[in-house]
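Colleague: Structure for this input, please:
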Amino acid sequence: MVYNKQKLSACTSILVGKNATVDGSIMIARNEDYRAAWPKHFVVRPRKEFSTPQSFVSPDNGFSLKLPRVRGKYTAIPEWTDKYGFFEEAGINEYGVAMSATESAYANERVLGADPLVEKGIGEEAMITVVLPYVKSARQGVRRLGKIVEEHGASEANGVLFADKQEAWYLEIATGHYWAAQRIPDDCYAVVANQLSLQEIDFNAPEDFMTATNLEQFVIENKLNATPHSFNFREIFGTQGPNDEVYNTPRVWYGQKMFNPEIKQLPQSEKLPFIQKPAKLLHREDVEDLLGSHFQGTAYDPLGKNNQEKNHFRPISLAKTQESHILQLRPWLPPEISGLHWLALGVTAQSVFVPFYASLTETPTDYQRGTATFSWDSAYWRYKLLGVLVDPHYPLFGEKLATLQKNLRVELNHRVRESDHYALQMNADAGRLAYLTKISHENAALARNQVNQLIAELITAATDLSPLNFTTDENL
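Modeller: The predicted structure is shown next:
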């Protein structure tokens, strides 16, 4: 089997600054899209202090890197098998740094001709593993990953999300050794969908931009910039074409339509801004709604009735989503309580975001299970089953699913408020961590039990929906 996630993955990301949210939290979030049946696990990687030097070797392409002796604790969402790489995808570490990797992107032939991708360079599958446990701020995360790309090369073009309790950053790797990163303004958000998205780079604003060494000189020497009076990263390094306008830009358009409905734009536009200031402050639920969206309220909704254009654009939530995560950092709370790793397994539109405190010491057992074939003991497969049951009968079952999602959102929101308050009364010691772990497991159990009840109800109802049914005269 040849495994190349770069060619197939198609995620959607959003980053939100602290002054763009109602409660002052910072959020980075992403749908991880690859295959309709490819389980994800959710784990905690414990802190480890090694007595001897450590190294990482990728089972995917042989990329190797020496690692520090101290590995910080972090949450992660790895694949069910590491045969083709680790793909830990997202997590929050013990220092309060969040990272999500990656948003697959594509560079144009001109820039790749000047600096080709490196076969044994770093790729998506390795990034969380070799970066997140070793950084104590979002800026450090950008610098560490950028240095790795410059010194060891990159095997793919990718976008990577970072955040801490003060700021969020988006880093884009365009070629084998060149990258750029921008801090998301505190009062703004950014939606990204499989394109290089950064626009004007200000090399005189180090507080807001970081880049590879000699990035500007590389572009000048190779005559890559068609507008020398500016430095538009997207236009220099990215792609703009019919594929983007069907597959990528409509998702960014819809996200900006949700949060800035007053701005009129076209879904095929190649000029959509990277940074937007929302018309009103955003709740976490707004981010959930974006990640679970499929062009509702437009002619492009695949679930819409009689929509002429419903299969014209690729939606944000689709069957190939493996999991969706929102990494929420709340600056007003102590480190143990601040970070919430919200996780929806399977298809976002058909799943439930369950809150886990990032400081938990272990995840529920069913979140650590699941292989390529369906099994009852896997959280991933439970949520996939829910979607499979709803799909053939959306007019009948869709509302039941929506009711479950609404009720669980209310209950889980309430539980987070209560557990935050209770945890604040406790001393910052092992007792607090044990409590937050317990609450996280109970949140998962609450969702599990209600999903199981709905699955049982849907299976029972579906028994009478067979095409072999026949209306019989009740007198016979």
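
Colleague: drop to CA atoms for contacts and neighbour counts, all remaining ones
Modeller: OK.

Colleague: quick one: the strands in the stretch 201-350 of the chain?
Modeller: 209-211, 321-329, 339-345 (DSSP state E, counting those that start in this stretch).

Colleague: Show me what the first one packs onto, helices and strands only.
Modeller: In this case it means strand 209-211. Contact here means 3 or more CA pairs under 8 Å, 6 or more residues apart in numbering; DSSP states H and E; on that basis strand 209-211 packs against strand 179-183.

Colleague: ok, and what's touching the strand it packs on?
Modeller: With contact meaning CA atoms under 8 Å, 6 or more residues apart in numbering, strand 179-183 is reached by 142, 146, 149, 167-173, 198, 207-212, 215, 233.

Colleague: now, of the strands of the stretch 201-350 of the chain, which is deepest in the fold?
Modeller: strand 321-329 (a mean of 27; mean count of other CA atoms under 10 Å).

Colleague: Show me the contacts of strand 179-183 that map onto helices.
Modeller: V142, G146, V149, L215, F233 (DSSP state H).

Colleague: For those, could you give me a markdown table that also reports distance to T373?
Modeller: Conversion of the ones in helices among the contacts of strand 179-183 to a markdown table gives the following (distance: CA to CA, whole Å):
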| residue | distance to T373 |
| --- | --- |
| V142 | 37 |
| G146 | 38 |
| V149 | 36 |
| L215 | 46 |
| F233 | 42 |
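
Colleague: Please list only the buried members of the residues you listed.
Modeller: For those, a neighbour count by 16 or more other CA atoms under 10 Å gives the buried set as V142, G146, V149, F233.

Colleague: and V160, that one's in a strand?
Modeller: Yes. Assigned with DSSP: H, G, I helix; E, B strand; the rest coil, V160 falls within a strand.

Colleague: structure for this one too, so we can compare:
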Amino acid sequence: MLTHQFNPYSACTSILIGKNATADGSTMIGRNEDSRSAWAKKFVVHAHKEFDQPQTFTSQDVEHPFTMTLPTIRAKYTATPEWTPTYGLFEEDGINEYGVAMSATESAYCNSRVLAADPYVKDGIGEEAMVTVTLPYIHSAREGVQRLGQIIEAHGTYETNGILFSDAEEVWYMETGAGHYWVAERIPDDGYAVVANQLAIQEIDLSDHENYLFAKNIRDFVVDNDLATSANGFNFREAFGTRDLSDQHYNTPRVWDGQRYFNPEIDQDPESFDLPFIRRANRLIHIDEAQHYLASHYEGTPFDPVGGGSDADKHRYRPISLAKTQESHVLQIRPDMPVALSGIHWLAMGVTAESVYVPFYAGADTTPTAYQVATKAYDPTSAYWIFKHAGILVDAHYHDLHPQLQTVQKDLMIALGHHVITTDAQAKQTDAVDLTALLTAANDQAATLTLTKMTALIADLITTSTDFSPLNYQTDLNL
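Modeller: Next up, the predicted model:
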């Protein structure tokens, strides 16, 4: 994520995993939404709606007044909008009633040559609108790429972004370039990709429409503007992307860290410009491992900000999990299940490393009350603020209090994993008519369990912290 009105160096980290690369045959896409350290998010379900006439979307972002016509049928979908729509909706991530998942966006940058040839469009589409105008109107991941691509070609865009799509069969990563161009690559079924604020897609095979999609006339644009030579393909990252010092310290180390985790046998330089987009992990990937990557901060290396490295090393690279994360999600589409049951929207509010991924079934018809409360200032009834409260208490005395947080995180991971197994078993015995009610209740149970444990943790942290005052003094009890 990159919200233009905020810190321009706050942005996201993403992961995409094909169905044959996971332990259970799921497809998975996930991302940390990074913008501000105190900027609350909600979790909502938009109901299926059918209108008599086409609808009109108008952005509330006054700097970029994007507008477009929408279809008459809007599918049900989950989303995580901002606490305020003042700067735009920023719905960011969700799963729709057809079993399609979308996460938008991974902010990236184009080089000046590309932008000179096709400048950004001020009233074009941007991150804040992409989920809202795409996810409710698509029936597959491939269709999602095609719909958003058509919007970008017709209306233009005012920024460069990466967008993630998945369904039960396919995972796609799409990148926009300049004002009107885009490409997308299907993640191989046995592959994974991690992305960190750079244009990541490399060689595009323009003759392979099964695994690559792209804007019409992109070959002519590339050749006519001397961006690359093109017979039947070109390297999108090299033609459209950047290679500068900020990439080496802000972006590439996060890709290196992900590939180090899933392929520890491969030795690579964290500042390399040549890290590959697609990798095959040395093992099948479980859901908790995808979540672990998004919560990582270079543990086990000198670059961990809370580790034992030198001061220079601890601040050398931007970590994956950091204070500016608003929410993190992994959208899991599981195989061989009814659509309502197959999609799980794993959601961790606040700083990923200090939060808990709660499993929410996308087939529910509403979200737990605490996840619908999002305010600018602290509110103890808000799920976002409960997780943030625990995190800042730990941060104040990190090495003393972090073990207490870790214990609760582990206990909840076990309990929530068991909760999914139990709910799945119950769902197999439930009529389709009652399935929505079962899943809605299951989501409430998961939220209640998690927030009760986090609230108890907060009480323990406060109690323990009372003895860490700088005004403390070892008093001789005999005096």
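
Colleague: Send over the TM-score of the superposed chains.
Modeller: For these two chains in superposition, a TM-score of 0.98 is obtained (TM-score structural alignment, normalised by the length of the first structure); 474 aligned residues with a CA RMSD of 1.2 Å.

Colleague: before we move on, the earlier item: closest one to S324 of the first structure out of the ones in helices among the contacts of strand 179-183 of the first structure, please.
Modeller: When these are ranked by distance to S324 of the first structure (CA to CA), V142 comes first, at 22.3 Å.

Colleague: Show me what that closest one aligns to in the second structure.
Modeller: Aligned counterpart of V142 of the first structure in the second structure: V145 (TM-score structural alignment).

Colleague: for that match, what are its contacts?
Modeller: F165, W172, M174, A184, L213.

Colleague: Go again with 7 Å.
Modeller: Contacts for V145 of the second structure (CA atoms under 7 Å, 6 or more residues apart in numbering) come out as M174.

Colleague: before we move on, the earlier item: want to throw the buried ones among the ones in helices among the contacts of strand 179-183 of the first structure into JSON lines with distance to A279 of the first structure?
Modeller: Shown next, in JSON lines, are these (distance: CA to CA, whole Å):
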{"residue": "V142", "distance to A279 of the first structure": "29"}
{"residue": "G146", "distance to A279 of the first structure": "33"}
{"residue": "V149", "distance to A279 of the first structure": "37"}
{"residue": "F233", "distance to A279 of the first structure": "26"}
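
Colleague: so which of the residues you listed comes closest to R35 of the first structure?
Modeller: V149 (27.4 Å).

Colleague: Tally up the residues packed near the nearest residue to that closest one once chain neighbours are set aside, please.
Modeller: Nearest non-adjacent residue to V149 of the first structure, counting by CA to CA, 6 or more residues apart in numbering: H177, 5.4 Å away. When neighbours are defined as other CA atoms under 10 Å, H177 of the first structure has 24 of them.

Colleague: what does H177 of the first structure align to in the second structure?
Modeller: Aligned by TM-score structural alignment, H177 of the first structure pairs with H180 of the second structure.

Colleague: Helices of the stretch 351-479 of the second structure, start to end?
Modeller: With DSSP state H, counting those that start in this stretch as the criterion, the stretch 351-479 of the second structure has helices at 383-396, 398-427, 432-465.

Colleague: out of these, deepest packed?
Modeller: Burial of the helices of the stretch 351-479 of the second structure is given as mean neighbour count (mean count of other CA under 10 Å); helix 383-396 ranks first at a mean of 21.

Colleague: which residue numbers in the first structure go with it?
Modeller: Using TM-score structural alignment, helix 383-396 of the second structure corresponds to residues 379-392 of the first structure.

Colleague: who touches that stretch?
Modeller: 39-40, 345-346, 350-351, 366-367, 370, 374-376, 397-398, 455, 458.

Colleague: and which of these is nearest to T239 of the first structure?
Modeller: Closest to T239 of the first structure, out of all of the contacts of stretch 379-392 of the first structure and judged by CA to CA, is G346, at 29.7 Å.

Colleague: Check the gap between whatever residue of the second structure lines up with S269 of the first structure and H249 of the second structure for me.
Modeller: Superposed on the second structure with TM-score structural alignment, S269 of the first structure falls opposite S272. Per CA to CA, to the nearest Å, S272 of the second structure is found 10 Å from H249 of the second structure.

Colleague: Buried ones in stretch 16-28 of the first structure, by neighbour count?
Modeller: Residues V16, G17, K18, N19, A20, T21, G24, S25, I26, M27, I28 are the ones in stretch 16-28 of the first structure that count as buried (16+ other CA under 10 Å).

Colleague: Show me these that map onto strands.
Modeller: Members of these lying in strands (criterion: DSSP state E): V16, I26, M27, I28.

Colleague: Next up, the contacts around G343 of the second structure.
Modeller: Contacts of G343 of the second structure (CA under 7 Å, 6+ apart): I95, G99, Q332, I333, R334, Y361, A362.

Colleague: returning to that earlier point: what is the nearest of the ones in helices among the contacts of strand 179-183 of the first structure to N306 of the first structure?
Modeller: When those are compared against N306 of the first structure (criterion: CA to CA), the nearest one is F233, at 40.1 Å.

Colleague: how about the closest one, what does it touch?
Modeller: L198, Q199, E200, I201.

Colleague: can you tell me which residue in the second structure aligns to the second one?
Modeller: This points to Q199 of the first structure. Per TM-score structural alignment, Q199 of the first structure is aligned with Q202.

Colleague: Can you verify my assumption that its match contacts R237?
Modeller: Yes. Applying CA atoms under 7 Å, one finds Q202 of the second structure in contact with R237, separated by 5.2 Å.

Colleague: Could you report the neighbour count for K428 of the second structure?
Modeller: Neighbours around K428 of the second structure, by other CA under 10 Å: 13.

Colleague: pretty sure G88 of the second structure is touching H64, no?
Modeller: No. Shown here, G88 of the second structure and H64 do not form a contact pair, counting by CA under 7 Å, at 9.6 Å.

Colleague: so where does the equivalent of I128 of the first structure over in the second structure fall, helix or strand?
Modeller: Using TM-score structural alignment, the equivalent of I128 of the first structure in the second structure is V131. Assigning secondary structure by DSSP states H and E places V131 of the second structure in helix 127-134.
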